Structures are given as C-alpha cells and as structure tokens.
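> How does the following fold in three dimensions:
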Amino acid sequence: MESFIYQAQPARVIFGSGTAAQLADEAQRLGLKRLLILCTPGQAALAERARQWAGERVVGIFAGATMHTPVDVTERALRVVQDLHADGVVSIGGGSTIGLGKAIALRTDLPQIVLPTTYAGSEMTPILGETKDGLKTTQRSPRILPETVIYDVDLSLSLPSPISALSAFNAIAHAVEALYAPDTNPIISLMAQEGVRTLVRALPQLIETPHDPAVRSDMLYGAWLCSYCLGNTTMGLHHKLCHTLGGAFNLPHAETHTIVLPYVLEFNAPVIPDAMARLCHAMNDDDPVNTLLALERACRIPMALKDIGMPEEGIAGAVQQLLANPYANPRPLETIELTTLLEHAWAGTGSRAIG
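Got it, this is the predicted structure:
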C-alpha cells in the first residue's frame, strides 16, 4: 500500500429522524445566545420552524440566500449580523443557504449550525464558492467548515423527487472526483465507494416510493458520505467546470453537476483504472458512465446543458476560462478535448466519443 495522509474534519454530525429538535441543545453546547437563521426566500416558513426549535436564542431571520453565493448578498447579510449582534448562524436549506452561512463564517469566524434539506453536501466541506461579476471563485479554510450538522431525515421527506435526484447526483459527483483526487487515500476511497453504492441503490427506490423514510434515510446517509469525501480531497475538472459554467451563465447548481458528471467521468476514465474499478463495484455494473446516464434518464431530469440555459456560443469562452486557472486533474486538459466534452454535454448526446 502506498503512503498517505488522512486528517478528519472536526465537524459534529447528528443523524436521525426528529433530530432538528436538538437545535437549542446544540446552540447551548456551543455557547450561542443570539442566533441568526438563514434561508432562501422560498423557505421562510421552514426558518420559522427553526425559530421554534431554537427558542429565545433566535434574534432574527435573513431570508435572502440565493444560488452561487453572490458577494453582494453576503454583504447584506453581514450588515444584519452586525445590527443584531448575532453570535452564530443557523443555515436551514440546501446549498444556497449553506453557502451563505459559510461566507459569513469566513469573514466573521461565527459558529455555524446547519440543517440540510437536500443532498448537495456543502455542509461537510471547508470549501466556499462565491460569485462576483459573473466569475465564481473557490477557496478553502477551516473557518468555512460548520461546527455542527444536524441531519434530520424528516426535513427531506417533502423534497420533490426531481430535486432529490438532482441533489443526489450532485453528491455522487463529489465521491467520484474524490476517488481519483491526487490526495485521496484508502479511507476516503472506502467512504466514496459506499456513498455511491448507497445512492445508486436508493435512487430507483426514490422514484417508486418518494415518501418512504427508509429510502430518504439512505439518500441522506449516502449524501453525507459523498460530501465528506469532497471536503477531504482536492477538486478536479468536474468541479472546476461546474463552477465555471455556474458563474458565467448563472446555471442551476445541481442540474449542472448532474449533466456534466458522466462526461467528465468518461473523459478521465482511461487514466483512472482504480477509481473505475471501485465505481463498477459500487454500481454493480461494468460501465459506470452508462449507469449514470441510465439513472438520469430514469429520474426524468435535465440531461443537456442547453436545456438549463447555457448558450452554445458560450462553449469556447467557458473552455478558455477553465484553462486559465485549472484544478488538478488526472488527465491533461487540452482545448480540443474539453471543447468536445462540453459540446456533448451541451447537446446531451450521451456520446462515447469524448476521448
């Protein structure tokens, strides 16, 4: 076995059904007395439930979180933090809300308690992507990682099946990229493989029985494992490409990750035999790329970048922007191959001719 370094992230995880009721206890454990609850405009009612769980410790709600964590939204939220003298933030929702909480924590070092309602996984990473002037930049810092994550299966029961599926594919992308990251290790590989196995098994069940608590529990468990893997390894082409497209064209986060995933995996497949072997085992199939495409079709979710708002004429600029500041990737990045990859993902062809 090759040498490796493994360092566990210090986040505290509470997992189960009805665990959101422990919010007040977690705030007390962290010594927090003035909580600001964060959410998107569409989840104000859920934020009010969080207010009830936390009780008198809540001093306000900021319902302005939005996709891709725009810097101007963070600045507005920071003014609320200062005006209310908040000593901690509670992020309840998906990646948009969690991203805002992380952006606030980066600037203030305030503790974060997160209650995820999707499977996106941002809560388990010390990674923050922020958007300004059409450019999305990413950074890592220990200040970004939430102190406590409360996974309550009950919060995901009403998540619509298409959104659930998109969120799950987003999580799978985290694990897939962790399998071939330059700093992966045997522990992360085991967690990634188990995360993919759990989600790939649960997705067809989700389509048949979307309100089954056992299925939702498996989905949440798999997503946690996958996102933990991302938080402990270096991101590669998949995440760089999605960040580029999301920032440049304001594309929806989960949809972009879902559509791009099989194409990037196909692109890297020839040079990642160990990762592909693990994926074959996790998916119980000798063709992980085809398995992903078939699952996406079965879930009836968007399968082409053109269908989520990306203009075809934006491909060349996206490739140029990607190559200007690439992430680590096992296969060298060249203009022609990346252009072909994006053309297939834009059209949704499912082509096996990327390489």
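> from here on, contacts and neighbour counts on C-alpha atoms
Fine.
> Which positions within whichever strand or helix holds M276 qualify as buried?
Taking DSSP states H and E as the criterion, M276 maps to helix 273-283. Judged by neighbour count (16 or more other Cα atoms under 10 Å), helix 273-283 contains these buried residues: A275, M276, R278, L279, C280, H281, A282, M283.
> Same question for stretch 75-95.
77-78, 80-81, 86-95.
> Using a markdown table, lay out the buried residues of helix 273-283 together with distance to L179.
Listed next are these as a markdown table, based on distance: Cα to Cα, whole Å:
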| residue | distance to L179 |
| --- | --- |
| A275 | 5 |
| M276 | 9 |
| R278 | 8 |
| L279 | 9 |
| C280 | 12 |
| H281 | 13 |
| A282 | 12 |
| M283 | 14 |
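> The following helix or strand past the helix holding M276: how far from the chain's middle?
On the C-terminal side of helix 273-283, the closest following helix or strand by DSSP H and E is helix 288-299. With Cα atoms, centre = their mean, to the nearest Å as the basis, helix 288-299 stands 19 Å off its chain's centre.
> Check which helices and strands the very next helix or strand once past helix 288-299 is in contact with.
As assigned by DSSP H and E, the chain's next helix or strand after helix 288-299 is helix 315-324. Identification of packing neighbours for helix 315-324 by 3 or more Cα pairs under 8 Å, 6 or more residues apart in numbering; DSSP states H and E yields helix 237-249, helix 335-347.
> Here is the second sequence; please produce its structure so I can put it next to the first one:
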Amino acid sequence: MQPFVYNALPARVIFGSGTLSQVGREIQTLGCGKALVLTGPSQSKKGEVLKNDLGDLCVGLYSKATMHAPTNITDEAVELAQSLGADCVVAIGGGSAVGLAKAIALRTDLPQIVIPTSYSGSEATAILGQTENGIKTTQKTLKLLPEVIIYDVDLTLTLPAQMTITSGINAIAHAVESLYSTDSNPITDAAAEQGITRLAGALPVLSEDPQNNKARSDALFGAWACASCLGVTSMALHHKLCHTLGGTFNLSHSETHTILLPHTIAYNAPFATAAMAKAARIFGSASAAQGVFDLAKNLGAPYSLKQLGMKEEDLEQAADVAMKSPYPNPAPLEREKILSLLRDAYEGKRPL
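You can find the predicted model right below:
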C-alpha cells in the first residue's frame, strides 16, 4: 500500500433521530452552563424552541448568522456572548450558523456544540471562511473545530427541496476534491466514496419524497462522511472559486458549489484520472463531470452562474482573484483556462 499520513480530528459525533434532546446533557458534559444559542434568521424559531428547552442552561439567542461569515456579524455576536457571560455556544442551522460559532470560537476559544440542519459540512472541519470588505479568506486551526456535533435527522425533514439538492451537491464537492487532494489517503478515499454514494442515491429520492426518512438519514450520513474528508485534506480549485464568487460577489454558497462542481471536475480530470474514474462509477456516467451536471440539472437545481445573477463582465475579476495566493491543485492553474471554466459555468454548458 502507498505510504500516507492521516490526522484524525478530535470531535464527538452524535447521530440519529431525536438527538436534539441531548443538547443539555452535552453542555453539562463540557462543564458549561451558560450557552448562547446561534441561528440565522430563517432558523430563528428553531433557536427559540431550543433556548426554551435548555432553560437555565441558556443565557441568550443570537439569530443574525449570515452567509460567508461577515466579520461585522461576528463582532456583534462576540460582544453579546461576552456581555451575557456565555461559557459555550450552541449553533443550530446551516453553514451560516455553524460558521458563526467557529468565528466566535476563533476569537474567544469558547466550546462549540453544533447542530447542522443542512448538508453543508462545515461542522466537521477546523476551517473557517470569513468575509471582510468583499474578500473571503480561510483559516485552518483546531481552535475552530466544534467539540460536539449533533446530527438529528428529524431536523432535515423540512429542508426545502432545492436546498436539499444544492446542499447535498455542496457536500459531494468536499468528497470529490478530497479524492484528488495532495494529501488523500485510503481512509479519506473510503469515506469520500461512501459519502458520494449515499448522497447520489438519496437526492433523487428526496426530490420526489422530501419526508423519506431513510433517504434523509442516508443524505445526512453521506454529508458527514464527505465533510470528514474536507476536514483532513487540502481543498483545491473548486473551493477557491466558490469562496471567490461567494465572498466577492455574494453568491449563494450551496448553489455556487452546485454550478461550479462539474466544471472544476472537468478542469482537473485529465490530471486526476484514477480519482475521477471512482466518482464516475458512482454516478453511472461516462465522466464524473457529466454525472454531477446531469444529477443537478435533472433534479431542478440551478446549473448556470447567470441564474444566480452573476454578471458576465465580472468573470474577469473572478479569474484574477482565483489566481491569487498559491494553493495545491492537480491541473496547473492558468488564468485563461480558469476564465474559460467560469464562462462555461456562466452559460451552464454541459462539460465535454
């Protein structure tokens, strides 16, 4: 077997249905008793319910978590946590709420319990992408890793159909990039293949039957498997472009991942043939790029940047930003080729 290095991340994972009821016990296990609950505006009702359920274990609720973790929102949340004397944070919601918890932990070192309600995967990584002055940057440190992740399948049953698809393909992107990562290994490869398989099987079922409990369970487990890969391998061109378009042009996170993934796969495929052959087999397609594109489009997800409101004249700037700061990638990073990739994604062309 080929030599490899694998760094396991020290997080406690609780998976099942009805597991939200265990939050109070987990707060106490951490030695805490003054939790600040974090949500985004769309999940504020869930945050209120959780706050009330926790009773004296909760000191407040902050419900302004925002996509791409803008630093001014973090400033406000940190000030609230400190004024209330919070000794931990509990995030319930998608990537915005989880990202805010991590941003607070980076500044304060407060313990985190995170309860994802989508398939974004941020909860399983020690990585934070935050935005300031229109630029999204990433940091990687174990201070960002949540102490406890609670996966409750029941919380995903009401996830809207389109968000289910785009969030699921966002998760698949984590696994795909890990397959051709410079630090991939047999453990992450196995997790990536299992994650992609579970999600590729579950998403078509959920597009027809959003309340299908087995498919929801498979999708949530698949998202965790994909996220576990993201946490321990190096991401490449795909994530760089998504951060660029999200941070600079404020495009929706999961939808941007969904649209770009077929094109970034096609860009890298000639330099990662073995990895992409694994993904293609899972999708039952001639190529991994076409498999992802067809999956997304057939399930009604957006497939062009034009649909998200991206302006064609901004593609040049996006290519310039994507070329800044070196990062590992299977294929050489060439501005004109990246610009061509972005134009194909803008038009929604099916990869060759």
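> hmm, back to that, give the aligned range of the helix holding M276 of structure 1 in structure 2.
On structure 2, the counterpart of helix 273-283 of structure 1 by TM-score structural alignment is residues 273-283.
> what's the mean distance for that stretch versus structure 1?
For stretch 273-283 of structure 2, the mean deviation from structure 1 after alignment is 1.8 Å (mean Cα distance after the TM-score superposition for structure 1).
> So what touches that stretch?
Residues from elsewhere that reach stretch 273-283 of structure 2 (Cα atoms under 8 Å, 6 or more residues apart in numbering): 176, 179-180, 193, 196-197, 200, 265, 269, 286-289, 291-292.
> coming back round to it: could you pick out which of the buried residues of stretch 75-95 of structure 1 are located in helices?
A77, L78, V80, V81, G95 (DSSP state H).
> Of the residues you listed, which is the nearest to A11 of structure 1?
Taking Cα to Cα as the measure, A11 of structure 1 lies nearest G95 of those, at 17.0 Å.
> Based on its surroundings, how many neighbours for A322 of structure 2?
By the measure other Cα atoms under 10 Å, the count of residues near A322 of structure 2 is 24.
> go on, G99 of structure 1?
Counted by other Cα under 10 Å, the residues lying close to G99 of structure 1 total 26.
> now the residue nearest to the spatial centre of structure 2: how far from V292 of structure 2?
Closest residue to the average C-alpha location of structure 2: S120 at 3.0 Å, with Cα atoms, centre = their mean. Per Cα to Cα, to the nearest Å, S120 of structure 2 is found 17 Å from V292 of structure 2.
> Same check on P160 of structure 2?
For P160 of structure 2, the distance to V292 of structure 2 - Cα to Cα - is 20 Å.
> what's the answer for D109 of structure 2, then?
Taken as Cα to Cα, the span from D109 of structure 2 to V292 of structure 2 is 38 Å.
> neighbour-wise, which of the two wins?
Neighbour totals were compared for D109 of structure 2 and V292, and V292 leads with 27 against 14 (other Cα under 10 Å).
> if I read this right, the more buried one contacts L260, doesn't it?
No. Contact criterion Cα atoms under 8 Å: V292 of structure 2 and L260 do not qualify, at 10.0 Å.
> show me the contacts for the residue located most distally from the centre of structure 2.
The centre of structure 2 is farthest from one residue, D56, which by Cα atoms, centre = their mean lies 31.7 Å away. Applying Cα under 8 Å, 6+ apart, we find D56 of structure 2 in contact with G33, K34.
> Then G99 of structure 1?
H68, T69, S122, L128, G129.
> The helix or strand hosting it: average distance to aligned residues in structure 2?
Element membership for G99 of structure 1 (DSSP H and E) is helix 95-108. Mean deviation of helix 95-108 of structure 1 relative to structure 2 after superposition (mean Cα distance after the TM-score superposition for structure 1): 0.4 Å.
> Now do the buried residues in that helix.
G95, S96, T97, I98, G99, L100, G101, K102, A103, I104, A105, L106.
> Enumerate every residue touching the residue nearest to L251 of structure 2 when sequence neighbours are not counted.
Excluding its sequence neighbours, the residue lying closest to L251 of structure 2 (Cα to Cα, 6 or more residues apart in numbering) is L245, at 6.0 Å. Applying Cα under 8 Å, 6+ apart, we find L245 of structure 2 in contact with L251, T256, A318.
> pretty sure the last one is in contact with T244, am I right?
Yes. Counting by Cα under 8 Å, A318 of structure 2 touches T244, with 6.5 Å between them.
> With neighbour numbers in mind, choose between the two.
Using other Cα under 10 Å, the more surrounded residue of A318 of structure 2 and T244 is T244, with 23 against 20.
> Would you mind measuring from the more buried one to S254 of structure 2?
13 Å.
> N212 of structure 2 too?
22 Å.
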